[in-house]
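In: Any chance you can model this:
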Amino acid sequence: DEFKGEKTIVLIAHRLSTVKNCDLIFLLERGEIVEQGTYAQLYGSGGVFRSMVDQQNLVSREQDEQAV
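Out: Below is the predicted model:
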């Protein structure tokens, strides 16, 4: 957040929550852009990005339950 508005940053993230505040997200599949938009737009469209976020959230919840 400290560089917001000052620079263009390319961020590659495994955890999709990392890109929640990015201005623009590109989802690549086999080197091709398959979706682009903000986090809210991509999640709201119900496409590949939403499936990935939902899957990560499910795995996270399962790991939390196992830790208890």
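In: contacts, neighbours, all on C-alpha from now
Out: Will do.
In: okay, how far is it across stretch 34-44, tip to tip?
Out: 15 Å (C-alpha to C-alpha, to the nearest Å).
In: Here is a second sequence; please produce its structure as well for comparison:
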Amino acid sequence: MKIEKVKKNAAGDITDVMINGNIYSVDEAIMLARDKKIEGVNVAKARSGREYLRSNPDGNEANNLDNLPTF
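Out: Reported below is the predicted structural model:
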């Protein structure tokens, strides 16, 4: 499974992701990523303790989550 598109709120934070045409909340996607079911991402933790999705570094900025098409 791979994230194809993202949905952002007014502040620019990703709130949902689209995988194979299905929409998942960020929390659901974090659980899938923890279980290694989404390729190309990992779960990181902010200083606040909040978990978030992060693209695996590969030198290609075009596939970073913030640069994916929105829906």
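In: Quick TM-score on the pair, please.
Out: The TM-score (TM-score structural alignment, normalised by the length of structure 1) is 0.31; 36 aligned residues with a C-alpha RMSD of 3.2 Å.
In: What is the neighbour count of Lys45 of structure 2?
Out: Counted with other C-alpha atoms under 10 Å, the neighbours of Lys45 of structure 2 add up to 11.
In: One more: Phe49 of structure 1?
Out: Applying other C-alpha under 10 Å, we find 22 other residues in the vicinity of Phe49 of structure 1.
In: How about Ile25 of structure 1?
Out: Residues within reach of Ile25 of structure 1, counting by other C-alpha under 10 Å, total 19.
In: try the one 3 residues further on
Out: The criterion is other C-alpha under 10 Å. On that basis, Leu28 of structure 1 has 11 neighbouring residues.
In: likewise the one 4 residues further on?
Out: For Glu32 of structure 1, the tally of surrounding residues (other C-alpha under 10 Å) stands at 9.
In: Equivalent analysis for the one 5 residues further on, please.
Out: Burial measure for Gly37 of structure 1: 15 neighbouring residues, criterion other C-alpha under 10 Å.
In: Tyr43 is in contact with that one, correct?
Out: No: between Gly37 of structure 1 and Tyr43 there is no contact under C-alpha atoms under 8 Å: 9.3 Å.
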